[in-house]
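Participant: With the input below, show me the fold.
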Amino acid sequence: MAGGGINRRVSAASARSHTRKSNRKSSSSGLLKKLFLVSLVGLLAWAYQATRPPPPKICGTPNGPPITAPRIKLNDGRHLAYKEHGVPKEKAQYKFVYVHGFDSCRNHAVVAHFLSPETVESLGIYIVAIDRSGYGESDPNPKREVKSIASDVEEFADKLGLGEKFYLVGFSMGGQAVWSCLKYIPHRLAGATLLAPVVNYWWSGLPANLSAEAYNKQLQRDRWALRVAHHAPWLTYWWNTQKLFPILSVIDHLPEIFSRQDKEIVEQFAGMEDSSPVKQQGEYESLHRDLVVGFGKWEFDPTEVTNPFPNKEGSVHLWQGDEDILVPVTLQRHIAEKLPWIQYHEVVGAGHLFPYAKGMSETIIKTQLYLEN
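Facilitator: Sure thing, here's the model as predicted:
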């Protein structure tokens, strides 16, 4: 009996010890779960904030940059800034709208800067360069898409008084505007010129093998950046501001993106400080939104655009350097083959910056005008 009592007391003590251990384990497990949940919530909150771009610093607002350029107010309240070149608009025989490329603005209208005064005066050329939405001093457009670019150009031309028809020139990413206008407002164009227009690798009209081959020749960092812009546009800001992986080479100003001729041109302008306020309203509203629109899902396929001048009352020209590293010449050749109404000009030995080469601006503008007279 005594032995049985001792055993019962030992069993009770053992049970109490086991209960305390179980309670400690349960408490420890509950604490770990709470720590995990808190960490997860914190990580998600950080990720959410990291992917959200800061609000733009809109020109003319209390905390924004000053307004220094003339601007046109659009019907939705946004403003487009511009810069005029050439003869007075009222006396011009030919009126051009110039649309700049990536990481650029109205101050970089290459065809305007390099035209000789004699050509401008003798032909009566007027060129107005605009800041695309979010660039320079043009208000951001949170609803920007390919189609809206054509609407902006048309409304701008009307409010500036360019007349029933005008010429359009787009360089690099500015090619978005030209393709958009050829699709949606061809009746407003007297002619159009595409200078090394950026090609979206996901256009359905491009053969998959050709597009894949050109895409795979891009730098690995660029392939990833463009994948993000196309498949996960909401991550574009984070991807191009984080420090874990290499960002888009153009944003990073990597020398590898330049061809032999490009490097010569860059060296030619070395030391000439450029204080243009390209990204002053925020990189997201300028550079990153450009990537999302340019490499996102387009509302139409440029390779299926119909001839805007069936009666040969105007012409469309596409210029491309055969050594362009940024825009593959193979894709440009295919587009020219699919759209035989485009006058295709391939510049031998030229890179992406060929419009800056000596004499090219004269050639580009005169080709546009002379082939129509």
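Participant: Going by C-alpha atoms from here, please, whenever you check contacts or count neighbours.
Facilitator: Fine.
Participant: and the helix or strand where residue 46 lies, what other elements does it pack with?
Facilitator: If you go by DSSP states H and E, residue 46 is part of helix 2-51. The contact analysis (3 or more Cα pairs under 8 Å, 6 or more residues apart in numbering; DSSP states H and E) places helix 2-51 against helix 236-239.
Participant: Let me see the residues that make contact with the helix it packs on.
Facilitator: 50-53, 225, 228-229, 245, 247, 284, 288, 292 (Cα atoms under 8 Å, 6 or more residues apart in numbering).
Participant: Out of these, which end up buried?
Facilitator: Neighbour-count burial (16 or more other Cα atoms under 10 Å) applied to these gives 50-51, 53, 225, 228-229, 247, 284, 288, 292.
Participant: nearest to residue 117, of the residues you listed?
Facilitator: Nearest to residue 117 among the buried ones among the contacts of helix 236-239: residue 288, at 36.6 Å, using Cα to Cα.
Participant: ok so, going back, so which bits of the next helix or strand after the helix holding residue 46 are buried?
Facilitator: Per DSSP H and E, the first helix or strand lying C-terminal to helix 2-51 is strand 71-73. Within strand 71-73, the residues that qualify as buried are 71-72, counting by 16+ other Cα under 10 Å.
Participant: quick one: contacts of strand 71-73?
Facilitator: Contact with strand 71-73 is made by 79-82, 138, 156, 159-160, as judged by Cα under 8 Å, 6+ apart.
Participant: and if we set it to 10 Å?
Facilitator: 78-83, 130-131, 137-139, 155-157, 159-160 (Cα atoms under 10 Å, 6 or more residues apart in numbering).
Participant: what do you get for stretch 312-319?
Facilitator: For stretch 312-319, contacts defined as Cα under 10 Å, 6+ apart pick out 167-171, 175, 178, 182, 189-197, 307-309, 332-333, 335-336, 341-347, 354-355, 364, 367-369, 371-373.
Participant: cool, and stretch 20-39?
Facilitator: Residues contacting stretch 20-39 (Cα under 10 Å, 6+ apart): 14-19, 40-45.
Participant: hmm, which of those residues are the buried ones?
Facilitator: For the contacts of stretch 20-39, a neighbour count by 16+ other Cα under 10 Å gives an empty buried set.
Participant: got CSV for these, with distance to residue 300 too?
Facilitator: Listed next are the contacts of stretch 20-39 as CSV, based on distance: Cα to Cα, whole Å:
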residue, distance to residue 300
14, 77
15, 75
16, 75
17, 74
18, 71
19, 70
40, 41
41, 41
42, 41
43, 39
44, 36
45, 37
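Participant: host element of residue 298?
Facilitator: Counting by DSSP H and E, residue 298 is found in no helix or strand.
Participant: Where do the strands of the stretch 101-250 of the chain begin and end?
Facilitator: Using DSSP state E, counting those that start in this stretch, the strands of the stretch 101-250 of the chain run over 125-130, 166-171, 189-195.
Participant: Would you reformat these as JSON lines and include mean neighbour count and distance to residue 265?
Facilitator: Below are those laid out as JSON lines (neighbours: other Cα atoms under 10 Å; distance: least, Cα to Cα, whole Å):
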{"stretch": "strand 125-130", "mean neighbour count": "24", "distance to residue 265": "22"}
{"stretch": "strand 166-171", "mean neighbour count": "24", "distance to residue 265": "16"}
{"stretch": "strand 189-195", "mean neighbour count": "24", "distance to residue 265": "16"}
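Participant: Following up with a second sequence; could you model it the same way so I can compare the two?
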Amino acid sequence: MLVMGIWRNWTKEALAFGLDKQSKIRKSGMNKMVGETSIGIDEVRTYKEITLLLLIGLVAWIYRAIQPPPPNICGSTDGAPITANRIKLRDGRYLAYKEHGVAKETAKHKLIFVHGFASCRHDEALVSQLPLEVVEELGIYSVSFDRPGYGESDPHPKQTLKILALDIQELADQLRLGSKFYLVGYSMGGHAVWSCLKYIPHRLAGATLVAPVVNYWWPGFPANLSKEAYHLQLPQDQWTLRVAHYMPFLVYWWNTQNFFPASAVVSGRPEIFCPQDLRLLPKMAYRQNHQGVATQQGVYESLHRDMRIGFGKWEFDPLDLDNPFPNNEGSVQLWMGDEDRFVPVILQRYIAKRLPWIKYNELAGAGHLFAYADGMSEAITRALLKGHN
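Facilitator: Okay, the predicted model is just below:
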């Protein structure tokens, strides 16, 4: 009995000890599992926080990368000094200009010249190229100006085609050019001529477009024709135009990044020049005298904004314009080289067909720089003034 009692007590104690041990083991295991679960949750939270921080950092980097720097306004602390004659516009901006030809007071004909891409007021390619005797014979005065953001003209952060036309009108008024004046736009300056034909046709005595850049997305172009012309551009220029049209907020980044080829036009690649252009390039040597002036306020406010406006969505379709001179009191001229590699000639031919009131002049073997060929500035000027001399 005693033995049985001892056995019974030992068994109970052993059983109790075992149960207690198992309980402790279970508790220990549970605590370990809880600890591991807690660590797992903390790790997930950490990963999420790191991912979120990386995402925020990436967004911040992208935002900074696509934001253009502020312009270096001429006359400001960080800007270039003011050297040009300027007028103050209705909204407080300043517009720089340069005069050419005979004195304004004695001129028989007064003309405003609009420069092209990456150019400025010094690049007047018409009257300044004429022999002095021709200038005096014609009695012609010309004023060229820096388009907003170029040279010494203040940029306009909300520049539109209409605003540019009104700037030109105000320039004419402040310089007292009279109720009517002639207008010539070269290359990218052509969109200023189209805008004036739209918004201030009553102020024009005549207008000339010289190798004008076109917008491939003008609604009036047949889709197959604009597509054909678009693909005549070099691939890098096609991409540059796509960005300017569809994603204008990326224009600055696209033209300053190093991942993809830059625009051939901006970089001046030799393949964009036809044989005649290459022969005429030495005549452009005068530009060395004012190298850097065009973009001295920043490439975004000059080159890039030009792209956004020129190849963005237009406020109107030039192919819907009416003849501003129904009684032949003036004319609209369009001059184009058939070997121009900057602007496909097939689109200019369509414009001339669609708008028969435009006097179309196509030059065989000519490129984009034909205005600098011998005798061309005189031919263009006389054609514009024909019947008014």
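Participant: hmm, back to that, tell me which of the contacts of stretch 20-39 of the first structure is nearest to residue 213 of the first structure?
Facilitator: Set against residue 213 of the first structure, the nearest of those by Cα to Cα is residue 44 (37.1 Å).
Participant: quick one: what's aligned to the closest one in the second structure?
Facilitator: In the second structure, the residue paired with residue 44 of the first structure according to TM-score structural alignment is residue 59.
Participant: do residue 331 of the first structure as well
Facilitator: In the second structure, residue 331 of the first structure lands on residue 347 (TM-score structural alignment).
Participant: Next up, identify which helix or strand that match is on.
Facilitator: Using DSSP H and E, residue 347 of the second structure maps to helix 345-354.
Participant: quick one: the helix or strand that that helix is followed by aligns where in the first structure?
Facilitator: Using DSSP H and E, the helix or strand that follows helix 345-354 of the second structure in sequence is strand 358-363. Residues 342-347 of the first structure are matched to strand 358-363 of the second structure when aligned by TM-score structural alignment.
Participant: cool, stretch 256-271 of the second structure as well?
Facilitator: So stretch 256-271 of the second structure sits over residues 241-256 in the first structure, by TM-score structural alignment.
Participant: got the buried residues for stretch 305-315 of the first structure?
Facilitator: Those would be 307-309, 314-315, for stretch 305-315 of the first structure by 16+ other Cα under 10 Å.
Participant: Run through the residues that contact the spatially most central residue of the first structure.
Facilitator: Nearest to the centroid of the C-alpha atoms of the first structure, with distances taken as Cα atoms, centre = their mean, sits residue 290, at 2.4 Å. If a contact means Cα under 10 Å, 6+ apart, then residue 290 of the first structure has 101-103, 132-135, 144-145, 173-174, 176, 229, 283-284, 296 as its contacts.
Participant: go with 8 Å
Facilitator: With Cα under 8 Å, 6+ apart, residue 290 of the first structure has these contacts: 102, 173.
Participant: That one pairs with which position in the second structure?
Facilitator: Aligned against the second structure by TM-score structural alignment, residue 290 of the first structure finds its counterpart in residue 306.
Participant: Please work out how many residues are found near whatever residue of the second structure lines up with residue 135 of the first structure.
Facilitator: Alignment note (TM-score structural alignment): residue 135 of the first structure maps to residue 150 of the second structure. For residue 150 of the second structure, the neighbour count with other Cα atoms under 10 Å is 30.
Participant: related to what we said a few turns ago, can you redo the buried ones among the contacts of helix 236-239 of the first structure as CSV with distance to residue 34 of the first structure?
Facilitator: Output for these, formatted as CSV (distance: Cα to Cα, whole Å):
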residue, distance to residue 34 of the first structure
50, 24
51, 26
53, 30
225, 36
228, 34
229, 36
247, 36
284, 36
288, 38
292, 39
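Participant: ok so, going back, other residues contacting the match of stretch 256-271 of the second structure?
Facilitator: 103, 219, 221-222, 225, 239-240, 257.
Participant: Show me which of the residues you listed are buried.
Facilitator: Buried members of the contacts of stretch 241-256 of the first structure, scored by 16+ other Cα under 10 Å, are 103, 219, 222, 225, 239-240, 257.
Participant: Which single one of these is nearest to residue 97 of the first structure?
Facilitator: Closest to residue 97 of the first structure, out of all of those and judged by Cα to Cα, is residue 103, at 18.4 Å.
Participant: Residue 128 of the second structure contacts residue 101, correct?
Facilitator: Yes: contact status for residue 128 of the second structure versus residue 101: in contact at 6.9 Å, counting by Cα atoms under 8 Å.
Participant: which residues touch residue 169 of the second structure?
Facilitator: Taking Cα under 8 Å, 6+ apart, one finds 200, 203 in contact with residue 169 of the second structure.
Participant: From residue 389 of the second structure, how far out is residue 187 of the second structure?
Facilitator: 26 Å (Cα to Cα, to the nearest Å).
Participant: Look at the two and report which has more neighbours.
Facilitator: Looking at residue 187 of the second structure and residue 389 with other Cα under 10 Å, you find the greater number of neighbours at residue 187, namely 21 against 10.
Participant: counterpart of the more buried one in the first structure?
Facilitator: For residue 187 of the second structure, the aligned position in the first structure is occupied by residue 172, per TM-score structural alignment.
Participant: Likewise for residue 30 of the second structure?
Facilitator: Match for residue 30 of the second structure (TM-score structural alignment): residue 15.
Participant: Residue 139 is in contact with residue 78 of the first structure, correct?
Facilitator: Yes: look at residue 78 of the first structure against residue 139 with Cα under 8 Å: they come within range, at 5.6 Å.
Participant: Counterpart of residue 118 of the first structure over in the second structure?
Facilitator: In the second structure, residue 118 of the first structure lands on residue 133 (TM-score structural alignment).
Participant: likewise residue 359 of the first structure?
Facilitator: The criterion is TM-score structural alignment: under it, residue 359 of the first structure has residue 375 as its aligned partner in the second structure.
Participant: residue boundaries of the helices in the stretch 201-350 of the second structure?
Facilitator: In the stretch 201-350 of the second structure, the helices defined using DSSP state H, counting those that start in this stretch lie at 223-230, 235-246, 251-254, 264-267, 275-280, 305-311, 345-354.
Participant: got the contact list for the residue mapped onto residue 265 of the first structure from the second structure?
Facilitator: Aligned by TM-score structural alignment, residue 265 of the first structure pairs with residue 280 of the second structure. Shown in contact with residue 280 of the second structure (Cα under 8 Å, 6+ apart): 369-370, 372-373.
Participant: next one: residue 125 of the second structure
Facilitator: Residue 125 of the second structure touches 186, 371-372, 377, counting by Cα under 8 Å, 6+ apart.
Participant: list the contacts for the closest residue to residue 64 of the first structure other than its chain neighbours?
Facilitator: Of all residues not flanking residue 64 of the first structure in the chain, residue 57 sits nearest, at 4.5 Å (Cα to Cα, 6 or more residues apart in numbering). Neighbouring residues of residue 57 of the first structure by Cα under 8 Å, 6+ apart: 63-65, 280-282.
Participant: Fine by me, we can end here.
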